[in-house]
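J.: Give the three-dimensional model of this entry:
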Amino acid sequence: MGDLYVPLDHGRGGVAAQVASGLRDAVCSGRLAPGDRLPSSRDLAADLGVSRGVVVEAYEQLVAEGFLVSRVGSGTRVAPAATRDRAAPAGDQEPYHDYQSRATSPDLGHFPRERWLAALRHALTTIPSDALDYGDPGGIPELREELAGYLRRVRAADVDPANLIIVGGVAQGLSLVLHVLAERDGRPGRGDREGRADPEGRADRAGRFGRGGRLGLAVEDPTSHRQVPLLRRAGADLLPVPVDERGLDVAALRDRPARAVLVTPAHQYPTGVVLSPARRAALVEWAREADAIVLEDDYDAEFRFDRDPVGCLQGLAPDRVVLAGSVSKALAPGLRLGWVVAPPALAGAIRLARGEFDLGSPVIEQYALAGFLRTGGYDRHLRRMRREYRRRRDALVRALAEHLPEVRVRGIEAGLHACLDLPAGWDEGRVVATARELGLAVEAVGPMRFAPGRPAVAVGFSRLPVHRAAEAVRELKLRMSG
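T.: All right, here's what the predicted structure looks like:
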C-alpha cells in the first residue's frame, strides 16, 4: 500500500490513540477495504513522523478490536469481516457496530482461531451425514452432555443434560424463558389469576403480572441498559430492586409484585459486587415462598482473579433457578452459542419454544464446541485468558491509583470490566466521550439506573494492553482537568 491519510494533532497527546482512531475511521468509511494491506509499522511511522512504537501500539489495538489481522509473512491487513460503508442507524437507535465501546467485550484478538478451526475440521470429517439434518431444537446430545459435565465441574451446577437447552446466547435464552413464563402464568382467566386476593390477604397473583397480563420481572438497579428493550419485548414489566455492596437487596425484592427476578450473582453488572451468602439464601427462600423463578445470568463467572469462582446460584436451588450462560465472554460473541439450564417443568416448554421460533442452533458449531470441551481446549484457553486479563486489570488499577486516586474502583477482581465511582463534579458523559477518544471501552452507569445515584462508569480492560494503561489514564486525567 502507498500513502495513507491519518490526521494527527501532535499537541494533543495520545498519539497512538489518534492513529488507531484514524485507521478505524478509514475502515468504517470504506477508504480501507477488507483485505487491504497496511504499510509496515516502520513505513507508516516515518510517514506520520512518529515513533515506530506508536504505530505498533495502534495496530495492536485494532487487531484486538477485530478491525485488522496481522500474520507473519503477510503483514497487517484489514480484517475480512470488517464492514465498509456502514449505514447510519434508523431513528435514535444505538449503532449496532459500536461494540468496541462495550465494557464487557473480550479481546477478540486472542480468539483461538487455529484450535477452533481444528475443532471444526474434526467435526466435519467425523459427524455422520444425517447429523446435518434438522435435529433436536434443544441442541445436539453430545454438546449437552459436555456442557452439563463442565457446569457441574466448574460452576457447581446441578445439571441433567435433558434439562439443558442450547441457545443463541444469553439474550435469546432469557427471551425464551420469559416468553414461556409469561405464556404459562400470565394468561388472564386461569384459576386464581383473575385478580382475586388469596384467603391469607397476600397480593393476588394477577397483581404480579403488570399491565395486560405481562410478567412482573424484578431486575437489579443498576442493570445493563442493553437488556432492557429485550426484556420488555419478551413480555416483562420491569420492577427495579436496588443493589448495594452485598448484591441485590432481597428485603426490597419482597415488596415488589414479581413472579421472577433476573440477577447476576457471581459478578453484578455494572457494580461488580457479588451476591453475599446470606442474600443468596434469602433469594432462594423468597423464590420458594413466592412460587417465583430466579433467572441467573452467569455472563463472566469464569474470570475471577482474587480467588476461585463462586459457585452458581442454580446449584443451591435447581428447582427454582434458571441458569443462563454462553461462550460470548470466554471465546467470542459472534459464535452465538449459549445455554439455558432450567427446572424440568420449564425445560420442555423452553425446548418447544426454541423449535417453534427458529428450529435450533447451527449443528457444525455445536459439534465443534463439544469437541473443544471434550479435548480440554476450552479449559486451556480460559486459563490463558484468565492470566492475561488479570495482568490487564492490575495495570489499570495501578494506573488509576497513581494518576487518579480520587476515582474509586468498585467490585471484586473478576470479569472483563471495573466499576469506577467518579469524583464529585465529574460528568459521566464527558468522561465516556473523552475515554472513548483514547480508545478505552467505557459506558456510563447513569443510563443503567432506575433511581438516581452517584456518577460512575464501567470501564473494560480486556482490550487494554498492559503497556497502554498508564498512558491512557494519564491522558484522561489531563483532559478532564483541562
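
J.: use CA for all of it now, contacts and neighbours both
T.: OK.

J.: Would you map the helices across the stretch 151-300 of the chain?
T.: 170-185, 227-233, 250-253, 277-290 (DSSP state H, counting those that start in this stretch).

J.: taking the ones you listed together, which one is wrapped up most tightly?
T.: helix 170-185 (a mean of 21; mean count of other Cα atoms under 10 Å).

J.: Please generate a structure for the following sequence too, so the two can be compared:
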Amino acid sequence: MWQIILKRENEISLSRQLFYAMKDMILEGQIRSGEALPSSRGLAKDMSISRSTVNEAYDMLETEGYIVTHQGAPTRVKEGLYLEKHQKHHEEALFPVITLADKPYKVDFKTGQPDVSLFPRYVWNQMMYKSFEQLSDKDLGYFGTAGYESLRVEISHWLFRKRGLSAKPQDIFITSGTTQALSILVTMLSKAGLPFAVEDPCHRGLLEVIENSGNSILGISVDQEGMKTALLEAHDFSAVYVTPSHQFPLGSILTAERRIELIRLARQKKFYIIEDDYDSEFRYVGASVTPLYSMDKEQVLYTGSFSKTLYPALRIGFVILPPKLHSEWMYLRKHLDVQNPIVEQAALAEFLNQRKLDKYIQQISRMYEKKRKALTTSIYECFGEQCSILGDETGLHLVLKIPGAHFDEFFIEKCQNAGIRVFPIEHYCISKGNHMDQLMLGYGHLKVEEIQKSVSRLYNLIMDTE
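T.: Here you go, the predicted model:
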C-alpha cells in the first residue's frame, strides 16, 4: 500500500522508517487531509510487518500532530498539513555547494600554517585526560565567560616570561582565537559614522570582520617603519588596528617614535588601539620585540592566540582589556557563545604551568630557523641580486620583492594552473598598485628538503611569465 519500501537491514527501526515515509506523504499531499488511515492490523498485513510496528509509527504520527484518533472511529490525517516543497533550483541558488578540502598544490607557499608534526601529542593527550579527571562538577557547567581561572593566571605568567609583559589575570579574557576577539572588539569600539583605521596592506580576515559588522575602513599606508602614524592626525575613527611587532604582511616593526606618536594620538583623540601579536614568538634575529601594550595598558587592547605556537584547531586565544571594558566584553561574549570548552583550557593551563610550551617553542623555533635559511638561500640562488627579502626576521612568512615584476591576476591564474599557491601583497592592499612587485611566501608548514625545489619552480614560472 502507498508503495512504501522498508529496509530491514537499515539501522533505523522499521516503525520509524514507516513514520518518516507517511509523514512525507502527508506533507506532500499524497495522503490527503482528512483521509482515513487503514487499521493497524490491515496495514501490518499488507506490508508484511508486525502490528506493533504499525502502532509505534501511528503513535509517532499522533505525538507530532499529523493524525487524530477517536474512540470507535477511524484514524484520520489532520487538516491543513500540506506543505509545498521548495523548487530544487532555488535550493541550489541559496545554498551553493562548498568544497572544504584544499586544492592539492605541487608548491604551496600558503601563510599562517605552522608545522604540527613535532607537536607532543602523547603529552597533550595525557594532560587532557589528567585535566578532565581533576575538574569539579561546577567546572563542567557554565563556569565562566571570562575563561578558566587557572589558564588566565598561567597566560599572565607566560607573557611575563616570554615577552616581558606584565598583565593581571583578571584583565585577561579567553577567546576562541583572534578572529573572535577582533569581532567582539569591533562591536564594542564602533562609533557611529566613524571608520576603523587599519594598516594598508592588512590581513583580509580583519577587513571582512569590520565590513561584516557594517563599519567602514580607513587604510593607513605602511613603510619599513610600520604604519605611517602621522597620517592619522587628520582623521577621526572608531579605533586603530596595528601589528607592531611584525606588520602583516610586509614584516616591518613599528618604530619607537611611531609607537609614541600613536599612543599620544590615542590619548588625545580618545580611541583604543587594537594590537594583534600574531606570531612574534618566533624571532630569529635579535631580541624579541616588546609589545605596544607595555607602553599604555589603558589605550592598548592586546590580542594573542596559540594557533601558531600549538596548533590552529585548538581555537584558544586571549585579549587583555582595561577594567573599564570588562563588563561590556563579558556581556557580548556571553551572548555570543558563552565560553570556550573547559577541558582544552585546563590542559593548556597545565601545559603552561609545566613549561612544556616554552620548551616546545624553543624546539620548533630551531626548525623554523632551518626552513627560513633554506628558503632565503634558495631565493638568492635562483633570483640573485635582482631580488630583495623583507620581514624575514620574525614569524612564519617573508616577502619576496622583484623590482619590475607585475604580480597581477593573470600571474595568479598562471600559478594555479601550474599547481603553485602564492599570494601577491596586492591581495592584501586596500589602495591598489603600490606593491605589484612583491609576493608573500609562507614556509612554516614546508619540509626543508622540498624548499629548494619549490623556489626553483616558482622562479621558472616567473621567468616564463616575463
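
J.: Do you know the score for how well these two fit?
T.: Scored by TM-score structural alignment, normalised by the length of structure 2, the superposition of the two chains gives a TM-score of 0.74; 366 aligned residues with a Cα RMSD of 2.4 Å.

J.: rewinding a little: between the helices of the stretch 151-300 of structure 1, which one is nearest to Arg155 of structure 1?
T.: helix 277-290 (15.3 Å; Cα to Cα).

J.: Can you name every helix or strand that that closest one contacts?
T.: Helix 277-290 of structure 1 sits against helix 250-253, with contacts defined as 3 or more Cα pairs under 8 Å, 6 or more residues apart in numbering; DSSP states H and E.

J.: Next, the mean deviation of the helix it packs on compared to structure 2.
T.: Mean deviation of helix 250-253 of structure 1 relative to structure 2 after superposition (mean Cα distance after the TM-score superposition for structure 1): 0.7 Å.

J.: which residues does the residue nearest the centre of structure 2 contact?
T.: With distances taken as Cα atoms, centre = their mean, Thr179 lies nearest the centre of structure 2, 5.9 Å away. With contacts defined as Cα atoms under 8 Å, 6 or more residues apart in numbering, the neighbours of Thr179 of structure 2 are Gly205, Leu206, Val209.

J.: quick one: it and Leu185 of structure 2, what's the gap?
T.: 10 Å (Cα to Cα, to the nearest Å).

J.: before we move on, what about Tyr129 of structure 2?
T.: 34 Å.

J.: which bit of structure 2 covers the top strand by length along structure 1?
T.: When structure 1 is parsed with DSSP state E, its longest strand is strand 236-244. Counting by TM-score structural alignment, strand 236-244 of structure 1 falls onto residues 215-223 of structure 2.

J.: Give me the residues contacting the matching stretch.
T.: Counting by Cα under 8 Å, 6+ apart, 190, 193-201, 207, 210-211, 227-229, 231-232, 252, 430-431 sit against stretch 215-223 of structure 2.

J.: rerun that using 6 Å as the cut-off
T.: By Cα atoms under 6 Å, 6 or more residues apart in numbering, the list of residues contacting stretch 215-223 of structure 2 from outside reads Pro195, Phe196, Ala197, Val198, Glu199, Asp200, Lys228.

J.: Please render the residues you listed as a markdown table that adds distance to Lys162 of structure 2 to the earlier fields.
T.: Shown next, in a markdown table, are the contacts of stretch 215-223 of structure 2 (distance: Cα to Cα, whole Å):
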| residue | distance to Lys162 of structure 2 |
| --- | --- |
| Pro195 | 34 |
| Phe196 | 30 |
| Ala197 | 29 |
| Val198 | 27 |
| Glu199 | 26 |
| Asp200 | 29 |
| Lys228 | 28 |
